[in-house]
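Peer 1: mind folding the following:
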Amino acid sequence: MTSEADRSELPKAYEPREVEPRWYAFWLEHGVFRASTDPADTRPVYVVAMPPPNVTGSLHMGHALGGTIQDVLVRHKRMQGRNVLWQPGIDHAGIATQTVVERQLRREGKTRHDLGRERFVERVWQWKEQSGGRIAQQMRVLGCSADWERSKFTMDPDLSRAVREAFVRLYEEGLIYRATRLINWCTECRTALSDLEVENETANGELYEFAYLVAGADASQGATELVVATTRPETMLGDTAVAVHPDDPRYKHLHGKTLRHPFVDREIPVITDPELVDMAFGTGAVKVTPAHDFSDFATGKRHKLREINILNLDGTLNAEAGPFQGMTVQEARRAVKRALEEKGLARGSKPHTLELPRCQRCNTVIEPMISTQWFVKMEPLARPALEAVRDGRTRIVPEEWVKTYEHWLTNIQDWCVSRQLWWGHQIPAYHCESCGEIHVSREAPQSCDECGSDRLRQDPDVLDTWFSSGLWPFSTLGWPDRTPELARFYPTSDMETGYDILFFWVARMMMMGLKFMGDVPFRRVLLHGLVVDETGDKMSKVKGNTIDPLDLIHGADFEAVVQKALPTAPIAEALAAFKKAYPSTAQMGKGFAPYGADALRFTLCSYSPQAKRIALSPGRIEGFRKFCNKIYNAIRFALPYVTNDASVTGEAPTGELSLLVNRWILSRLGAAVEASTRGIDNYRLDEGSSALYHFFWDELCDWYIEMAKLVFQSGSESERTELRRTLAHVLEASLRALHPYMPFITEELWKRRPPPAPPPTPAAPAPYRTATQARNTP
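Peer 2: Reported below is the predicted structural model:
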């Protein structure tokens, strides 16, 4: 890129498909995104840790929003002279990745058990090397200026070492323990799940009523039965009590009585529990199944009830279910209802709306199940994380989420961290097969400390993905070693992410950072909302209203778009659903034009990031593509005037300006730059981008450039010279101000600026103009 080529006449039209990949390669080649670890570099640091996307993932609108916001922040700080680290990486995504590879194996007629654990894990690594990390490449298309040379993978050896170290330290302090508890169980994935991996679906079901007969009851002495209501009749096979409210007069005569189970040989007690029972719901009597319901589990602990697990790991019923053994849950539900009717115990049903928990990965209905798992004690970790927000060491923006954060951390439950998977960080616990002792250690022990046996096997479970993610702000910097990077770049300045993982990820990073580093992991938490369709509905494959961000950047016809959004539906049906979700597409012909990354980025910035729902409008993207053209054409107009005068440098003109229009535009430029800076600093990119948009379009193009044309035509030489210098400065400062939002077009036009700063100096690290510098005021 020579000076002559850079200042040649601009093509008539701006073509983002030609410009964007060229400039991204240029930035990488010149190390523009690279953070400095040189001890002699005394610049203040600014650090953002990229939320690591799943290795299985592809770019979606949520990623595009978060990536754009973070990129605006880091580009802005880079231009302010900070030593910027935007730490990228990829998450191993335990269950998601294992599911993908198992799906491949099924197409080959195999299961992971056919391969065995070692060969299966090798197969996952092969898949990761061939197909994983696609999303990181897609984020480059968006313009994300992360320090890619420092990219980390949560299964890298150094991060795996950090995970083992954290687990062992927590165990040694008594904060990790092994216990038998009730957990979310997916019968398809065959693993425990965190609450985040469970999605609740509102469904239409029924509230089914049946009777338990009172043991030893005499009809002449009163009621001989107790009627209960349930949405899951099959779980009555694991009932170990029926609870009533102690103040309910209907059942006072049954306090202390027992009930006969109709299908298995046991009697169950009638207990009183004001915490579990709502007298106004159902019959006011609640069947208690401690092994298959979270509320019942807690009730069982209060009353020391027996916990009877009636399910196998595959979701079929086990021997505890008596005559229903071997049935699936749905088969058993129908069979139990039939059997109750045959025994004369059915008491009818009525429609009932319920929340149905489903596995996020496979959509299977989750079964609460008793299981032996590893847990982290959360209260001792949550307390410091709560105080760090309350005393201002970490600020949450917007502040409305502070109450949610406080509620979660003050009502926290111990965290089940073990998963019955093969892909992930295997728990560093070793079971002695001779004496049963469990050894937790950083490295595999050679023999049992208790009995001396060498018959040790590692715990087969792996850790919840969120465990390693919780270490992200410092494990990526070399912890547990005290590295120079850790000293320089911890804590993170800003953590920008979606509000939906405030508890599942942000809170856990807070706990882990305070525990292992003695300091908060970030100074600010910036939370953005959920990207929804133009009518406000959540994007989903079921509704057919998803949009691939790359289709907006590169262009795509609507048939191709909807084949991704609703692949199983007929094209006409999918198109109708899509256009209903995005009314502005009615004016777009057959598809999306290649809007380019800048138009998409500026659109995403134009929405308030703090809004809970961000309704994406393709029409707005098309509008900001026109804004790109406006910027391009303004520079095309100015180039002949500002590049043929050696006195024009792009710096602010000095001395008193004679033309009112020049003084006016400098004042408006200063106000726009000030508003943009304030918007970025206050996490209101919508306000910052809006200020620059209205300045450039309404004030610079519609007024100033039109006035400039008159001066160039009929003004004096001194007026034309003054105007050339002012115009060059205003355009140059505008490109700098716009660069964090629209990096590609501004870089393309920046290279055309007048001397003294010739290419290949890029715009990306160029100093950001302050409002005072833009106005040319002392």
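
Peer 1: when you work out contacts or count neighbours from here on, use the C-alpha atoms and nothing else.
Peer 2: OK.

Peer 1: and Asp481, how many neighbours?
Peer 2: 11 (other Cα atoms under 10 Å).

Peer 1: sec struct for it, please.
Peer 2: coil (DSSP: H, G, I helix; E, B strand; the rest coil).

Peer 1: what's near enough to touch it?
Peer 2: Contacts for Asp481 (Cα atoms under 8 Å, 6 or more residues apart in numbering) come out as none.

Peer 1: which residues are contacting stretch 654-674?
Peer 2: Contacts for stretch 654-674 (Cα under 8 Å, 6+ apart): 688, 691-692, 695, 699-700, 704, 707, 719, 722-723, 726, 730, 734, 737, 769-776.

Peer 1: in the protein, which residue is closest to the centre?
Peer 2: Gly498 (5.4 Å; Cα atoms, centre = their mean).

Peer 1: one more to put side by side:
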Amino acid sequence: MIEKYDPTQIETKWYQNWEKNGYFKAGATGNTDSDETYCIMIPPPNVTGTLHMGHAFQDTIMDTLIRYHRMQGKNTLWQPGTDHAGIATQMVVERQLNAQGSSRVELGREAFVDQVWQWKEQSGNTITNQLRRMGASPDWSRQRFTMDDGMSAAVMKVFVDLHEEGLIYRGQRLVNWDPTLNTALSDLEVESVEENGFMWHFNYPVADDNGDASDVFLTIATTRPETLLGDTAVAVNPDDDRFKHLIGQQVLLPICNRLIPIVGDQHADPEKGTGCVKITPAHDFNDYQVGQRHDLPLLNVLNFDATINKNAPEAYQGLPRYDARKAVVAEMDRLGLLVETKPHTLMVPRGDRSGDVIEPMLTNQWYVDAKTLAKPAIEAVDNGDIKFVPDNWKNTYYAWMNDIQDWCISRQLWWGHRIPAWYDEQDNIYVGMDEADARARHNLTDEVKLRQDNDVLDTWFSSALWPFATLDWPENSKELQTYYPTNVLVTGFDIIFFWVARMIMMGMKFMDNIPFKEVYIHGLVRDSNGQKMSKSKGNVLDPIDLIDGISLEALLQKRTQGLMQDQPKKIEQIKQATMAEFPEGIKPYGCDAMRFTFASLASTGRDINFDMGRVEGYRNFCNKIFNASRFVFMNTEDHVAGEFNLENASTVEKWIVSRLQNCIIEYRRHMDRYRLDLASQAIYDFFWNEYCDWFLELSKPLLKTEQKAQVQGTLLYVLDQALRLLHPIMPYVTEEIWQEVKAKFQLKPDSIMISSFPIVNKSLIDDQAEAEIKWIKTLTLAVRQIRGEMNIPPSKKLTVLLSQASEQDQSFMQSNLPLLKTMARLEALSLIQNDQEEPPAATALMGEMKILIPLAGLIDKTEESKRINKQIDKINQEIKRAEGKLNNEKFVNKAPDHLVAAEKAKLESNQVALQELNEQLEKLDKL
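Peer 2: Now for the predicted structure:
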């Protein structure tokens, strides 16, 4: 064992040892045929990605659970893998090509896809290597990629099977369209951003009987004037007395000079805007629904690059959408139909990759009949087969599933699973696993020319199969039989709709069984101020930087990298905030401290504010564990290993072993309920407060007695059990120390990670020993507190008297007199009988018993009086200042509430301190 705790000396060493010895592999505990299995599927990170704080938090939770169950002897599998991340990956490679003066179009599809594969081979292991740095222990031998052969075959089979059942079809619908990437996007890939814009009010003339413009107008309001070109109706509310008489009539659409109907629809809210709504079914999702209800034509006026197409008047054809917007507004103004233009704040949908404004676009896409698949998936949660933790998240699941829309699964990309559909020259569709299979299924000869669909499948389609496709489905493999359904899915609430629900749908459909028994929903990791971490805010933390440390200069460069150089103000703000928070950069804390921080914050379902102070504190905890262990080893060098028992043990040993049993109960209860925060607190409190602060101190005098060998055994036994409890959260420091314990106890497992997890032994719970040691601790702390209050040096041995002691108090005192003298540094400890007069003394109460420390001869009365009076004067000044502030109405009424509350708290604290100092003066006067 190394002499001083240094995570850099132990982390790489032990991880390589674990991986080399195959401890991460499924069934590493030797119980591959055990009926008790435990399996977690990793939410596959993007192959383009690097580890961020959300990953680190999530993976700490999963690894802790896996290590915890692995140590219980279960046949355990943590299935790793990565996602091909269609859009993200294609964009990365396209940017590289653009930098080289080339493009994917120039390369062609086949060469471009080859280029992406090459890039994946070079850079695709970045995040898995970072996961190794986090101490993650998945079965790397089973690593999967959503585009590998086995996964791809599963994806093709699911598509073909669903299509044959009529659950996948091709249709024309509105989708989120990214004009930069030229592809449909899922809702998850669209970010709504609040921006400043304008609201234009236009007059549409109601048509007379001849179809000409009358002098009656309907005023509509829009933030997208260019969509006027695609209007096919105006809607009013059928209950709106202002307009309901016009329902069934027509308006003459300005600029286009088309007659469009006035329809009655609840979508038009009389309380909002003008009460009249222009309806553009091909360019607005709400308008599309109105169009479906009233059988309105779908008039698409945009090309895929967001220029105006040939369905609009000739003057606007070919114009980019925002140029067309200006032209439409100018023409409406010229016609006298522009009523007003108002500044308006609106939510603008932008593609999360390109940043471009998304257009609702009418396109031909492939869809899944989600309503049919959703029914058994809803029932699985309804009947309790799948449980959400916390339970309230099932309401979010239901809200989406009960109102689910058909799922657009096609993307206009080149990287991804290409849709297994082929078209003949008449555009008839043939679906199969490959072209040969498609021909065979439809009896097509080679003379029939076929072309494959150019689109690829939405990434969520393949990841929806993750729980069973990674276990070699459709082959009925041993792994599939053993580990499906899995035990728990650990994920964030933001993808309940997009991934969790779809995995349940696909699992119920193709496995006729749930994919997981529980869904543990964790919160998002935010910065210390509760702000979401993002590159644009410059508040991102890299978990590897917390492990290894990073200089201020490198941190500043990392946080401002990629920001536009024309944003100097923003860059300066980020730099100033970073220098204020990390004036010397981030020092190395090691993996264990960071993991313990995440565990301590992992309360179910709530977002967490990441506090660097906690990381510092848990780095100190690692050091405490290390130093305490060195103390144990130095004091057990001559210990002869044997079977541990408490047959001749002292009360102190019975107490610590009893406290250990209670810690095991508490720890396991919390872990089984996914309360890693409470489990980590339980072992922290036990190890630091009870084992280190008390048992190690209480053991020192006992090690000098004839009970030495017994006490040595207890020291090692409790250390061994505590290390095993700590291991799932803090794997490295516990392994380093446990190797020494293993040698002392001659234990069989080669690693703590495959040792057995502590099991409670209720026969070792000793309420009497716990009560007795609690009494000793309370008395010791009371004496120490009096020392502190009276400024008595720790080295000064005291005479202590006990008054009004019960029979139990007297018994505890007599049984533990030598121990009490050592712990409290006492010269003597004796009882005052009821008929004896109490001397002037500093006093503390312990139940009904009084603890007295006679002060005569202990302190210089004059000097102590001066010291106390000096403190009283200082506190009086603080009280006067605080009272002045709080009596000032301007301060109380105008200052922020938290500042007023802080001032009140200071005043109360100083008033309590003043009272205590005056009581000390009174005690001095009696001497």
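
Peer 1: tm score of chain vs chain?
Peer 2: After superposition, the two chains reach a TM-score (TM-score structural alignment, normalised by the length of the first structure) of 0.94; 758 aligned residues with a Cα RMSD of 2.3 Å.

Peer 1: wait, the residue nearest to the centre of the first structure touches Leu530, no?
Peer 2: Yes. Here Gly498 of the first structure reaches Leu530: they are 7.2 Å apart, a contact under Cα atoms under 8 Å.

Peer 1: to which residue of the second structure is the residue nearest to the centre of the first structure aligned?
Peer 2: Alignment note (TM-score structural alignment): Gly498 of the first structure maps to Gly492 of the second structure.

Peer 1: now that match: how far from Arg526 of the second structure?
Peer 2: 13 Å (Cα to Cα, to the nearest Å).

Peer 1: try Ser534 of the second structure
Peer 2: For Ser534 of the second structure, the distance to Arg526 of the second structure - Cα to Cα - is 9 Å.

Peer 1: and the two? Which one has more around it.
Peer 2: Neighbour count, other Cα under 10 Å: between Ser534 of the second structure and Arg526, Arg526 has more, with 21 against 13.

Peer 1: does the counterpart of Ile183 of the first structure in the second structure sit in a helix, a strand or a coil?
Peer 2: Aligned counterpart of Ile183 of the first structure in the second structure: Val175 (TM-score structural alignment). At Val175 of the second structure, secondary structure determined by three-state DSSP is strand.

Peer 1: do a quick rundown of the strands in the stretch 551-700 of the first structure.
Peer 2: Ranges of strands in the stretch 551-700 of the first structure, per DSSP state E, counting those that start in this stretch, are 556-557, 591-592, 613-615.

Peer 1: and for the match of Ile183 of the first structure, the neighbour number?
Peer 2: 24.

Peer 1: that older thread, just the contacts of stretch 654-674 of the first structure: which are in helices?
Peer 2: 688, 691-692, 707, 719, 722-723, 726, 730, 734, 737, 771-775 (DSSP state H).

Peer 1: drop anything exposed from those residues.
Peer 2: 688, 691-692, 719, 722-723, 726, 730, 734, 737, 771-775 (16 or more other Cα atoms under 10 Å).

Peer 1: tell me where the longest helix sits in the second structure.
Peer 2: Max-length helix for the second structure by DSSP H is helix 897-925.

Peer 1: that one aligns to what range in the first structure?
Peer 2: So helix 897-925 of the second structure is aligned with nothing, judged by TM-score structural alignment.

Peer 1: pull out the buried positions in the top strand by length along the second structure.
Peer 2: Looking across the second structure with DSSP state E, the single longest strand is strand 190-207. By 16+ other Cα under 10 Å, the buried positions in strand 190-207 of the second structure come out as Val190, Glu191, Met199, Trp200, His201, Phe202, Asn203, Tyr204, Pro205, Val206, Ala207.

Peer 1: look up how far Ala321 of the first structure lies from whichever residue in the first structure pairs up with the third one.
Peer 2: Read it as Met199 of the second structure. Using TM-score structural alignment, the partner of Met199 of the second structure in the first structure is Leu207. Separation of Leu207 of the first structure from Ala321 of the first structure (Cα to Cα) stands at 22 Å.

Peer 1: now Glu342 of the first structure
Peer 2: Plainly put, Glu342 of the first structure is 18 Å away from Ala321 of the first structure if you go by Cα to Cα.

Peer 1: which of those two has more neighbours?
Peer 2: A side-by-side neighbour count of Glu342 of the first structure and Ala321, using other Cα under 10 Å, places Ala321 first with 23 against 10.
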